[in-house]
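**Student:** after the sequence you'll find the predicted model.
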Amino acid sequence: MKKIIQNESLAAQAYNLLKKSIISGEFSSNEELPEEKLAKYLGISRTPIREALMQLSMEGLLVLQKGRPARVATFSVEESLHFIELRRVLEIYNIEKVTLKVEEKLISELKENINQQLKAISKNDYQNFIEFDREFHLILASENENKKIGEMIHQMNNGVNRAFLILSNTLISSAQEAYEEHLRLIKALENKDVTLARESMIEHMDNVEKRFIKNFSKVENSR
């Protein structure tokens, strides 16, 4: 885990560093994260650490219990599939609402994003790919007047991404497939084709679930 640098709020930096460590698997499921240990490691006081842990708890990545250290949340297969199911509903609803409103500026943002996705894939940098994947869907949600949709998609993404990162050695094919599905979504948006956009999102979210089940089965069978 990287150390703190003095250019933004300590709480924000601690949050970002700890979040990456959780998502990447550097901290394992159920691992306890005592505030004192984290503060010493990052070289900061416990106050910003506490703020960061609270935010991560709100996103479902940590479990906070009174009188005990924060603990990295676990994600069962069943719970992961619940996250995916909820995200599917949100993503399909959102794409139906925003397709006709999309302007060239947003299309450009999406294209720049998938260029970064492709670069991450070419470097086998799947942690960054996941960040760009998350950002892609948040860019789409930013076009929706109902900002709660974006917040909810963000929360569901955290659960889904954490689940996929448990299966990090399976991301090579998954990332390439997701990238190609994102390209099809952009094409539908460029054409302002609501039906195609909806069908493309349904296909994308169905494949997210299928990839998860398939990759989890591979890991289970290899044990």
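**Tutor:** That came through fine. Quick caveat: nothing in here was measured; it's all calculated off a predicted structure. Numbering: from 1, shown residues only.

**Student:** use CA for all of it now, contacts and neighbours both
**Tutor:** OK.

**Student:** where does the residue in the chain sticking out farthest from the centre land in three-state SS?
**Tutor:** Of all residues in the chain, Gly67 has its C-alpha farthest from the mean position, at 29.6 Å, by CA atoms, centre = their mean. Here Gly67 is coil, with the state taken from DSSP: H, G, I helix; E, B strand; the rest coil.

**Student:** which residues in the protein form helices?
**Tutor:** 10-24, 35-42, 46-58, 77-98, 104-122, 126-142, 147-166, 171-190, 194-222 (DSSP state H).

**Student:** dump those to JSON lines, plus mean neighbour count.
**Tutor:** Shown next, in JSON lines, are the helices of the chain (neighbours: other CA atoms under 10 Å):
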{"stretch": "helix 10-24", "mean neighbour count": "20"}
{"stretch": "helix 35-42", "mean neighbour count": "15"}
{"stretch": "helix 46-58", "mean neighbour count": "19"}
{"stretch": "helix 77-98", "mean neighbour count": "18"}
{"stretch": "helix 104-122", "mean neighbour count": "16"}
{"stretch": "helix 126-142", "mean neighbour count": "19"}
{"stretch": "helix 147-166", "mean neighbour count": "20"}
{"stretch": "helix 171-190", "mean neighbour count": "18"}
{"stretch": "helix 194-222", "mean neighbour count": "16"}
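
**Student:** nearest to Lys3, out of those?
**Tutor:** Taking CA to CA, helix 35-42 is the member of those nearest to Lys3, at 5.4 Å.

**Student:** and the contacts of the closest one?
**Tutor:** Lys3, Ile4, Ala14, Ser45, Arg46, Ile49, Arg50, Pro69, Ala70 (CA atoms under 8 Å, 6 or more residues apart in numbering).

**Student:** structure B:
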Amino acid sequence: MLDYRWGVENRMNDELFIDKRDLTEQAYELLKTYILTRKFHPNEKLSIDRLAKLLGVSRTPAKDAVNRLAADGLITVEPRVGSFVTPITAKDIQEIFDLRLLYELYAAEKGFENVTQTEISEMEQIVAQMASCIEGNRYRREEHARFIELDHRLHRFIIDSPQNSRLTRTYDGLGIHLNIARVYYVKELQNAAQGQEEHEAIVQAYRQHDLEALKTVLKQHITGVRDLVLQCVESAGGVL
């Protein structure tokens, strides 16, 4: 069972430093990080006054940040009731990963011939850095954020390979909620070794110029991660 207990008093003791140059942007980024890492719980009510106090800013940048997060789908605003952290359900995860699989398989096939040897070498370097984030069959706690960024970069090589800007923008629409799934995948699951093997197999398929092998391992990897994240949802009581 995932433990969502993380009291307000603990959050208030976190050292959050806001640079006065762009209060709204920084408030947005900090609150987004709190939501992505689930330091704010699913369905938790977020009042403007409370957020302003937490961030050390006035109500205006806090309210503007909440409006942006609502547009991203991370916060749900109920008129005359309040703003709440949007939960992610099993249905959401299924839909997100169905689309991810569709987009990445399409991109892998359409962009296969566009991937250069230099890009393959860059992917190999990313996968090597991923290995340093793993200890045993788990991701090292201090490397969670770094691994998530590396994972994003590796899969963006695939999505960007067809050089289709509309595909890239559409895929990016999954980004925020996909990152929440990545956070739980990295923090809660003990299958780092298998994930690393699959990432290495993805790059090897490019190196060996084997499109069918690439599509096979991509499907195995994405559906495997989906199934594990769905286990997280179930363990967390039905929402992330």
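**Tutor:** Received, thanks. Please read all numbers here as calculations on a predicted model, not as lab measurements.

**Student:** reformat the contacts of helix 35-42 of the first structure as TSV; add distance to Val77 of the first structure.
**Tutor:** Below are those laid out as TSV (distance: CA to CA, whole Å):
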residue	distance to Val77 of the first structure
Lys3	33
Ile4	34
Ala14	29
Ser45	36
Arg46	34
Ile49	30
Arg50	29
Pro69	25
Ala70	22
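
**Student:** nearest to Ala175 of the first structure, of these?
**Tutor:** Nearest member of the contacts of helix 35-42 of the first structure to Ala175 of the first structure, counting by CA to CA, is Ala14, at 27.6 Å.

**Student:** which residue in the second structure lines up with the closest one?
**Tutor:** Superposed on the second structure with TM-score structural alignment, Ala14 of the first structure falls opposite Ala27.

**Student:** ok, the closest residue to Tyr15 of the first structure other than its chain neighbours to Arg46 of the first structure distance?
**Tutor:** Nearest residue to Tyr15 of the first structure, sequence neighbours excluded (CA to CA, 6 or more residues apart in numbering): Ala52, at 4.4 Å. Distance from Ala52 of the first structure to Arg46 of the first structure, counting by CA to CA, to the nearest Å: 10 Å.

**Student:** kindly report the same for Phe216 of the first structure.
**Tutor:** Distance, Phe216 of the first structure to Arg46 of the first structure, using CA to CA: 37 Å.

**Student:** chain neighbours aside, what residue packs nearest to Cys232 of the second structure?
**Tutor:** Tyr184 is the one closest to Cys232 of the second structure (CA to CA, 6+ apart), at 7.1 Å.

**Student:** list the residues that contact the aligned partner of Met205 of the first structure in the second structure.
**Tutor:** Mapped onto the second structure by TM-score structural alignment, Met205 of the first structure lines up with Ile222. By CA under 8 Å, 6+ apart, Ile222 of the second structure lies in contact with Phe97, Arg100, Leu101.

**Student:** which residues touch Ser223 of the second structure?
**Tutor:** Not quite, residue 223 of the second structure is Thr, not Ser. So Thr223 of the second structure contacts Phe97, Leu101 (CA under 8 Å, 6+ apart).

**Student:** distance of it from Ile93 of the second structure?
**Tutor:** With distances taken as CA to CA, Thr223 of the second structure is found 11 Å from Ile93 of the second structure.

**Student:** now swap in Ala236 of the second structure and tell me
**Tutor:** Distance from Ala236 of the second structure to Ile93 of the second structure, counting by CA to CA: 13 Å.

**Student:** do the same with His144 of the second structure
**Tutor:** In terms of CA to CA, His144 of the second structure sits 20 Å off from Ile93 of the second structure.

**Student:** not counting its neighbours along the chain, what's nearest the alignment partner in the second structure of Glu32 of the first structure?
**Tutor:** Aligned against the second structure by TM-score structural alignment, Glu32 of the first structure finds its counterpart in Lys45. Closest residue to Lys45 of the second structure apart from its sequence neighbours, by CA to CA, 6+ apart: Phe84 at 4.4 Å.

**Student:** so how far is Thr118 of the second structure from the one you found?
**Tutor:** 45 Å.

**Student:** and the residue nearest to Lys45 of the second structure, what pairs with it in the first structure?
**Tutor:** So Phe84 of the second structure corresponds to Arg71, using TM-score structural alignment.

**Student:** what's the burial count for that match?
**Tutor:** Here the number of neighbours of Arg71 of the first structure (other CA atoms under 10 Å) works out to 21.

**Student:** that one contacts Leu64, correct?
**Tutor:** Yes: assessed by CA atoms under 8 Å, Arg71 of the first structure is found in contact with Leu64 at 6.6 Å.
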